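Student: test case, fold it:
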Amino acid sequence: MAEQDSTVETEFDVVVVGSGVAALFGAAVAASRGMATCLVEKTDRFGGTSAYSGGAVWLPGNRVLARDGVEDSVEAGRTYFRAVVGDRTAPDLQDAYLNTGPMVVDHLLDSLEIPMRFQAFPDYFDAPGRQQMGRSIYPKPIPVDELGGRAGDIRVSVPSDQFGIPEHPTRVEGGRAWVARLVLALDDMEAAELRLSTAAEHLLRDDEGRVVGVEVRDGSGSRSIGARRGVLVAAGGFERSTELR
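Tutor: Sure, this is the predicted structure:
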């Protein structure tokens, strides 16, 4: 995404680019804390590749695991993580992920009221700290009826998208359930605004080089959205670009 200077037309505290689970959760945290938040998604449906996923979330030592009878801890997860990943990423970045994982789950449960469950999914590698039954948590399926008018706004799964296999008629599961539940949570927040078919084209900077918003394009043309507190770029596709990575 390019960067340029521009005059801001609309302003929020936070602008989020993308609508996968990371983007939706980031928007939900900001909006739940009273920050005016705008999420923009370039396609006509929410979810990105998160909607294609099985929905497993690997966050060691969280409350859902303890509630469902899984003995685990952040330190056990750290042992496994270090053994598998090593120094391919910065240790402080690894620690930030591991140490805040339980807090993420607490926020999902307590502030966003998203029901979750443990489901056996073994850790892939035979390494110190491995959980034979895994330590993955999933959102509970959501009845289609609860989605109301949002049912058509959630991206379909891979079998449906690629092979035309119909979705389950009465419930939404896996990664799609994360997306659906987070979208509904955001819809209930006065501080949140969600925009589909709105593509982010440029980051906006002030005279000191600070990112202060995003230029977007929708069906009406280009417009600038300001961000007083920051821009969260959580769109997919970066792995395809060596330069962006």
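
Student: use CA for all of it now, contacts and neighbours both
Tutor: Noted.

Student: can you tell me which helix in this protein is longest?
Tutor: Using DSSP state H, we find that the single longest helix of the chain is helix 91-110.

Student: in the strand ranked longest in the chain, which residues are buried?
Tutor: What stands out as the longest strand in the chain, according to DSSP state E, is strand 221-233. Under the neighbour-count criterion of 16 or more other Cα atoms under 10 Å, strand 221-233 has 223-233 buried.

Student: farthest pair within these?
Tutor: Arg223 and Arg229 (18.9 Å; Cα to Cα).

Student: all helices of this protein, in order?
Tutor: With DSSP H as the criterion, the chain has helices at 21-32, 63-67, 74-85, 91-110, 144-147, 158-163, 174-187.

Student: now the ones you listed as CSV including distance to Leu194 and mean neighbour count?
Tutor: Output for those, formatted as CSV (distance: least, Cα to Cα, whole Å; neighbours: other Cα atoms under 10 Å):
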stretch, distance to Leu194, mean neighbour count
helix 21-32, 9, 23
helix 63-67, 29, 18
helix 74-85, 34, 17
helix 91-110, 19, 15
helix 144-147, 15, 16
helix 158-163, 23, 12
helix 174-187, 8, 24
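
Student: need those in CSV (columns: distance to Gln4).
Tutor: Shown next, in CSV, are these (distance: least, Cα to Cα, whole Å):
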stretch, distance to Gln4
helix 21-32, 23
helix 63-67, 44
helix 74-85, 37
helix 91-110, 29
helix 144-147, 38
helix 158-163, 36
helix 174-187, 30
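
Student: how about these, which one is nearest Arg117?
Tutor: helix 63-67 (6.3 Å).

Student: circling back to that earlier point, identify whichever of the helices of the chain lies nearest to Phe12.
Tutor: Closest to Phe12 of the helices of the chain is helix 21-32 (Cα to Cα; 10.6 Å).

Student: which strands or helices does the closest one pack on?
Tutor: Packing contacts for helix 21-32, counted by 3 or more Cα pairs under 8 Å, 6 or more residues apart in numbering; DSSP states H and E, involve strand 10-17, strand 37-40, helix 174-187, strand 192-195, strand 221-233.

Student: and this one, so I can compare the two:
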Amino acid sequence: MSVTDKPTQTVSVGRKQRRKEIKQEVSVDVEVDDGESRLQDGTHMNVSCNVPAPTPCKMPVVEGVVGSQRVSVLRDTGCSGVVVKRSLVTEDQMTGEVRTCTLADGSSLKVPTATVVVDTPYYVGPVVAWCMETPVYDLILGNIDGARAPDEPDSSWNQRMADIAVVETRAQRKLKERPYRTLKVPAALKEVQPSDIETAQQEDDSLVKIRDMVTSDEVKERRDGGKSRFFKHRGLIYREYQSPAVANGRTFK
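Tutor: Sure thing, here's the model as predicted:
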């Protein structure tokens, strides 16, 4: 790596000063070993998995799967966790937690996390990953427990994926050939109107407590931190439920 340094020297001549520019070429040798750069004088510098290398080099990049989607995977020994592209993650996979990720330049970035299932030649199973919008690769596997070394990927992974694809194709073919079953619905349901449901809800003795909760607008607290209540809408009684442990706190009605 070459660094060009251009310091400015001030020279005094009586009351006048003039500046002259001194060009100085400084050559620094850099050795890269296991994701860490070492200068010739022994100084260490971290190499970020998010920053492209300044010179072409062979990276341990393979194909993998996140959920059901094929992705590019980088096995990075300079990373201590897992990074996944945000567009590959669904809302129900988000943990609701935000963690601080320290980059190679010393700056920090707060990113949300998600639990995703990955299947790669280096690691198979669920992981808690940092979600980033535009990582260099779809999935970056760092030094996590159970991960294979960069030079020791599972050589049978591609064949296993091919076998799975064949099985899925056969199953899909059978599914298409199978006729749809007719949904059996009791004839009585065809004659039920919203007004009939409203009357039944008001006359059913087993719903006395629920009707009282509607009147008092009582909110029931749950042990998982969730809440539920019953309310009326256009004459019908509905239940509303919300929990931080379910679908990132989404409210269901």
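
Student: just the TM-score for the two chains, thanks.
Tutor: Scored against TM-score structural alignment, normalised by the length of structure 1, the superposed chains reach a TM-score of 0.18; 73 aligned residues with a Cα RMSD of 5.8 Å.

Student: packing partners of the longest helix of structure 1?
Tutor: Helices and strands in packing contact with helix 91-110 of structure 1 are listed as helix 63-67, helix 74-85; criterion 3+ Cα pairs under 8 Å, 6+ apart.

Student: and the longest one, what does it pack against?
Tutor: Using 3+ Cα pairs under 8 Å, 6+ apart as the contact criterion, the secondary-structure elements in contact with helix 74-85 of structure 1 are helix 91-110.

Student: OK, contacts around Gly230 of structure 1?
Tutor: Residues in contact with Gly230 of structure 1, defined by Cα atoms under 8 Å, 6 or more residues apart in numbering, are 13-15, 211-213.

Student: need the max-distance pair from those.
Tutor: Once Cα to Cα is applied, the contacts of Gly230 of structure 1 give Asp13 and Val211 as the farthest pair, at 12.3 Å.

Student: which of the buried residues of strand 221-233 of structure 1 sits closest to Leu184 of structure 1?
Tutor: Distances from Leu184 of structure 1 to the buried residues of strand 221-233 of structure 1, taken by Cα to Cα, are shortest for Leu232, at 20.0 Å.

Student: quick one: closest of the helices and strands packed on helix 91-110 of structure 1 to Leu186 of structure 1.
Tutor: The nearest among those, by Cα to Cα, is helix 63-67 at 22.2 Å.

Student: helices or strands up against that closest one?
Tutor: Applying 3+ Cα pairs under 8 Å, 6+ apart, one finds that helix 63-67 of structure 1 makes contact with helix 91-110, strand 116-118.

Student: how about the shortest one: buried residues?
Tutor: What it means is strand 116-118 of structure 1. 116, 118.

Student: other SSEs contacting it?
Tutor: helix 63-67, strand 136-139.

Student: does Glu198 of structure 2 touch Tyr238 like I think?
Tutor: No: the pair Glu198 of structure 2 and Tyr238 fails to qualify as a contact (Cα atoms under 8 Å) at a distance of 11.0 Å.

Student: Ile193 of structure 1 and Leu39 touch, don't they?
Tutor: That one is not Ile; residue 193 of structure 1 is Glu. Yes: using Cα under 8 Å, Glu193 of structure 1 makes contact with Leu39 at a distance of 6.3 Å.

Student: out of those two, which sits in the busier spot?
Tutor: Leu39 (24 against 17; other Cα atoms under 10 Å).

Student: quick check: that one vs Ser224 of structure 1, distance?
Tutor: When distance is defined by Cα to Cα, to the nearest Å, Leu39 of structure 1 is 13 Å away from Ser224 of structure 1.

Student: which of the helices of structure 1 sits closest to Ser136 of structure 1?
Tutor: Smallest distance to Ser136 of structure 1 across the helices of structure 1 (Cα to Cα): 8.1 Å, for helix 63-67.

Student: next, format the helices and strands packed on helix 91-110 of structure 1 as CSV and append distance to Leu109 of structure 1.
Tutor: Rendered in CSV, the data for those read as follows (distance: least, Cα to Cα, whole Å):
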stretch, distance to Leu109 of structure 1
helix 63-67, 9
helix 74-85, 18
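
Student: coming back round to it: so for Glu201 of structure 1, which of the helices and strands packed on helix 21-32 of structure 1 sits nearest?
Tutor: It is, among the helices and strands packed on helix 21-32 of structure 1 and with distance given as Cα to Cα, strand 221-233, at 8.9 Å.
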